[in-house]
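Colleague: Build the 3D model from these lines:
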Amino acid sequence: MDKGRQQLLRQLPDVDHLLQRPVLLAWQDRKSRQAVRDAVRAILDERRQSILAGKWDQPFSGDEFDQAVVQRLQMAERGHLRRVINATGTILHTNLGRAVFSSALARHIGELACHYSNLEYDLVSGKRGSRYDHVRELLCALTGAEDAMVVNNNAAAVLLTLSSLVSGREVVISRGELVEIGGSFRIPDVIEQSGGRICEVGTTNKTHLADYQRAIGENTAALMKVHTSNYRIIGFTESVPAPNLASLAHDHGLPCINDVGSGLFVDLAEWGLPHEPTVREVLEAGCDIVTFSADKLLGGPQAGIIVGKAAYLEAMKHHPLLRALRVDKMTLAGLEGTLRAYRDGTAVCQIPTLRCLALTKNELRERAERLLQLLHIDDLPACISLRQIDDCVGGGACPDAVLPGWSLAIEADGMTPEALERRLRRADLPVVARVQYHAVILSLRTLGEEELPDVACAVRKALGG
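Modeller: As a prediction, this is how the structure comes out:
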């Protein structure tokens, strides 16, 4: 080790000496001596490692060290899971929590979280009730299903379905539908975990009805279809439509399972997007069990929904796995509120996901102009302009759909786009943007009207204005 590094290491005071500094004594009164001691030790360790790696060459400064410790304490005080502002233009951003709630629905959930509720209590009979009854009738009315139930995500919905109906036997599925989605969730892995065996038919790009027909045998428990919602195979392709597959399954006395992924209740064509089958359409096509997510295009909380024939769902209700997969009162409150908006015909107004999908280019341009005015750009060291942009749905839905929109493009003086993006991301209220066209792009589709002042404040601070 060279003498310069040795000298820097020797300059680092011990922990007890640092704890006597006035700023850190004040924080010990505010939090605890142990919390401040832990922060001091962590910063000292980071500083030693940086010196040894040749990444720190500044002499020790008490004020600078105080600032580093205080910043660490403030971050710990703030909590790890935090609110962020989504300026990426991706509506269902998996990393940012996918679908968000309206303020009214959030208040309703908060009220139930702060008080007791009739989660499993029948107020009419005064006896124990079922947590699933709070949403069952709504789901049946909206989809036309005989029965419905909710678990904690769509992977759980598929796992429970297969564990109840296929365990120890075979499920026939197209090779082109053995998909993997985010988090390395793979359909083949879920089938195997359920105790079922996979019988692959067809090829990656083409599967015919005759392929399923030839695969059916005495060990076949079900035919399964999986909607490839997070990618598209184009060109020389063919798959079996749901009505044909369901008809073949019924001819052999088998259930037809369909995992539709996003779980649509409305026709996306209303907003110029490619048509995706709704849950009702899939059930009307003859599928016996349909599984889907609640926090994607449905616009609700994270949950997996199972709808279909009552006889098949009855087996799931008595499966021991259900206890491990059940949802809590806050999830049910969020889902019930979301479903009621569909029932009442107010979904586009009340569900932020649908509101974002429905925004027009003119509305987005007007919003971009309002943000531009809030920024007061005349005194900012940057070139900020309106720019047309393509947004996307995200969340493993509509992978080839383009949503034309508007954004603000920021090119900072003397700062790379990456550096500005990092500053925005590390703000007190983080703004998550994208870097594109050698600029930081703030897409207006995912920025709510009430967030525009916060975004303007974060941008001005990041630019030093």
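Colleague: When you work out contacts or count neighbours from here on, use the C-alpha atoms and nothing else.
Modeller: Will do.
Colleague: how far out from the middle of the chain is the helix or strand harbouring residue 441?
Modeller: Per DSSP states H and E, residue 441 falls inside strand 439-443. On the basis of Cα atoms, centre = their mean, to the nearest Å, strand 439-443 sits 21 Å off its chain's mean C-alpha point.
Colleague: what's it packed up against?
Modeller: strand 403-412, helix 417-425, strand 434-436 (3 or more Cα pairs under 8 Å, 6 or more residues apart in numbering; DSSP states H and E).
Colleague: how about the next helix or strand after it: buried residues?
Modeller: With elements assigned by DSSP H and E, the helix or strand that comes after strand 439-443 is helix 452-462. By 16 or more other Cα atoms under 10 Å, the buried positions in helix 452-462 come out as 452, 455, 456, 458, 459, 460, 462.
Colleague: for stretch 6-14, same thing?
Modeller: 8, 9, 12.
Colleague: Other residues contacting it?
Modeller: 44, 48, 51, 57, 58, 59, 60 (Cα atoms under 8 Å, 6 or more residues apart in numbering).
Colleague: Another sequence for comparison is provided below:
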Amino acid sequence: MSVANSAVQFHLPSVDRVLRWPAIEALIAAHGRTVVLMAIRAELEACRVHAAMAGGISNAVMAEAVAQRIATFVSPSLRKVYNLTGTVLHTNLGRAPLPPEAIAAMVEAASGASNLEYDLGTGERGDRDDHIEAWLCRLTGAEAATVVNNNAAAVLILLNTLALRKEVIVSRGELVEIGGAFRLPNIMTRAGCKLHEVGTTNRTHLRDYADAVSNRTGLLMKAHTSNYRIEGFTASVDETLIADVAGAKGLPFAVDLGSGTLVDMTRFGLPHEPTPAETLEKGAHLVTFSGDKLLGGPQAGIIVGRKELIARIKKNPMKRAMRCDKMTIAALEAVLRLYADPDRLIQRLPTLRLLARPVDEIEALARRVRPAVAGWASAQGNVDVVPLDSQIGSGSLPTNLLPSFGLRITPASVKRRSGRILEEIASTFRSLPTPVIGRISNGAFLLDLRCLEAEQDFIALFAGAPAI
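Modeller: Coordinates of the predicted model:
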């Protein structure tokens, strides 16, 4: 809060004078002189023009304003929120929630020294990939594996290593754009490659790949269209056939799965998504995929495949710039270990648990939490339980919706169902001590409860907040 428009009594005090006020001395004792000094200077600057016009401000109001600025300064910017948008893997809200095992592993790694790049057997320098490579090979059938800080980086370093100053053959229908307007053609340009499009947007044939190969070709590539789908009069080429062309020409063949999952999703009642193991079995030499999407781990870009190709990638100077830190490696290793017990995976891995959550369970939850939300938000309008559709998110299976339930807050008057009123309702929910993030649709504010597991904490949030 700025005191610029407050009632005034005195001229603006000097910084030294403010520092001697008892209330300010108490703030210094609590937070230190530096942050208090920053707050005083910021508040005096904000008040200077208005105070000059009005004649001054009171000491009490100034001290309170400084205290509020300090509270803003010291509050963490990265905060826990309730993701009730209906998008499980929400990029803007942090994607995959980590299991307790991964969180514990991160804390352990962060709390002191570790053998991050140290071989305890030989006493010599080690490779940080060693902590996760064996598990990735076991789970995918790959000969070798390496990890970088996200999947865009995985694609970038793969292209730069294997096709620098050469052409990369890709179907025109697979030139994907991922979140934040990052496009595969742009990544190729930055990697020092030249894109060679083949086929058309809706149909690409095997002869298109074969005819495009020349002495300028460095790589054949297939990008899984995980964030969109082309339907109708379409044709695409199976990985097995592209691998045959690549093998006959002595060229590497890479597949970018984008999301990537290590298990057959159909066993959990979810749509099938290609796995790295399936893709390697079809003949791909390298496969890239994300760690923080369907895999359910931390942000990472994973590359699995032929040993000699992985070795070349690991020698690329960019690998050091893209490497994962110790917390990411610790978390990823912990998540990969969970996949060794697939029968209990859905109970232990939050991402799969939320995606496969039974709809009747979500409906029952909605009916239990409705009274708390309705009591708090009664002034905003009617709160009722409604069926909804969730989506997986982060480019995973975009056309497959998951039946869900949630709460619908509808403004009391039809005349009030404007975008502005709905935005005000959404803003009010975001202003709670733990922000609640929903979505606006069809003249209402919706809270999809698929991702709500801390039921009692959620109810207590509304019980402790002033009614609106």
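Colleague: from the contacts of stretch 6-14 of the first structure, which ones fall inside helices?
Modeller: The helices, defined by DSSP state H, take in 44, 48, 51 from these.
Colleague: ok, those vs residue 352 of the first structure, which is closest?
Modeller: Looking at these and their distance to residue 352 of the first structure, the nearest is residue 44, at 45.1 Å (Cα to Cα).
Colleague: For the closest one, list the residues it contacts.
Modeller: residue 12.
Colleague: That one and residue 273 of the first structure: what is the separation?
Modeller: Using Cα to Cα, to the nearest Å, residue 44 of the first structure is found at 54 Å from residue 273 of the first structure.
Colleague: Just put the ones in helices among the contacts of stretch 6-14 of the first structure in a markdown table and tack on distance to residue 184 of the first structure.
Modeller: Below are those laid out as a markdown table (distance: Cα to Cα, whole Å):
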| residue | distance to residue 184 of the first structure |
| --- | --- |
| 44 | 38 |
| 48 | 37 |
| 51 | 38 |
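Colleague: Stretch 159-166 of the first structure aligns to what range in the second structure?
Modeller: Using TM-score structural alignment, stretch 159-166 of the first structure lines up with residues 156-163 of the second structure.
Colleague: can you list contacts of that stretch?
Modeller: Residues from elsewhere that reach stretch 156-163 of the second structure (Cα under 8 Å, 6+ apart): 187-188, 190-193, 217-219, 252, 312-313, 316, 318-319.
Colleague: can you pull the buried residues of the longest strand anywhere in the first structure?
Modeller: The single longest strand within the first structure, with elements called by DSSP state E, is strand 382-394. Buried residues in strand 382-394 of the first structure, counted by 16+ other Cα under 10 Å: 382, 384, 386, 387, 389, 391, 392, 393, 394.
Colleague: Counting by contacts, list what it packs against.
Modeller: Using 3+ Cα pairs under 8 Å, 6+ apart: strand 382-394 of the first structure touches strand 90-92, strand 403-412.
Colleague: what sits against the alignment partner in the second structure of residue 329 of the first structure?
Modeller: By TM-score structural alignment, residue 329 of the first structure lines up with residue 326 in the second structure. Residues near residue 326 of the second structure by Cα under 8 Å, 6+ apart: 106, 109, 110, 116.
Colleague: Make TSV out of those residues and add distance to residue 435 of the second structure and secondary structure.
Modeller: Formatted as TSV, the contacts of residue 326 of the second structure follow (distance: Cα to Cα, whole Å; DSSP: H, G, I helix; E, B strand; the rest coil):
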residue	distance to residue 435 of the second structure	secondary structure
106	25	helix
109	29	helix
110	27	helix
116	36	coil
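Colleague: Compare those with the first structure and list the overlap.
Modeller: Retained in the first structure by both residues aligned by TM-score structural alignment, their matches' Cα atoms under 8 Å are the following of the contacts of residue 326 of the second structure: 109, 110, 116.
Colleague: give me the number of residues near the second one?
Modeller: So the one you mean is residue 110 of the second structure. Using other Cα atoms under 10 Å, residue 110 of the second structure is surrounded by 13 other residues.
Colleague: surely residue 126 of the second structure meets residue 114?
Modeller: No. Look at residue 126 of the second structure against residue 114 with Cα atoms under 8 Å: they stay out of range, at 11.7 Å.
Colleague: Can you pick out the residue with more neighbours from these two?
Modeller: Taking other Cα under 10 Å, residue 126 of the second structure and residue 114 do not tie; residue 126 has more neighbours (16 against 11).
Colleague: what do we get in the first structure for that one?
Modeller: Using TM-score structural alignment, residue 126 of the second structure sits opposite residue 129 in the first structure.
Colleague: so how far is residue 118 of the first structure from that match?
Modeller: In this view, residue 129 of the first structure and residue 118 of the first structure are 8 Å apart by Cα to Cα.
Colleague: Show me what residue 467 of the second structure lines up with in the first structure.
Modeller: So residue 467 of the second structure corresponds to residue 464, using TM-score structural alignment.
Colleague: for residue 451 of the second structure, same thing?
Modeller: By TM-score structural alignment, residue 451 of the second structure lines up with residue 446 in the first structure.
Colleague: which other residues reach stretch 444-458 of the first structure?
Modeller: Contacts for stretch 444-458 of the first structure (Cα under 8 Å, 6+ apart): 85-91, 356, 359, 364, 367-368, 371, 374-375, 391, 405-408, 424, 427, 429, 431.
Colleague: Just the buried ones from the residues you listed?
Modeller: The buried subset of these (16+ other Cα under 10 Å) comprises 85-91, 356, 359, 364, 367-368, 371, 374-375, 391, 405-408, 424, 429, 431.
Colleague: Distance to residue 201 of the first structure added to the buried residues of strand 382-394 of the first structure, as JSON lines?
Modeller: Below are these laid out as JSON lines (distance: Cα to Cα, whole Å):
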{"residue": "382", "distance to residue 201 of the first structure": "57"}
{"residue": "384", "distance to residue 201 of the first structure": "54"}
{"residue": "386", "distance to residue 201 of the first structure": "50"}
{"residue": "387", "distance to residue 201 of the first structure": "47"}
{"residue": "389", "distance to residue 201 of the first structure": "41"}
{"residue": "391", "distance to residue 201 of the first structure": "36"}
{"residue": "392", "distance to residue 201 of the first structure": "33"}
{"residue": "393", "distance to residue 201 of the first structure": "31"}
{"residue": "394", "distance to residue 201 of the first structure": "29"}
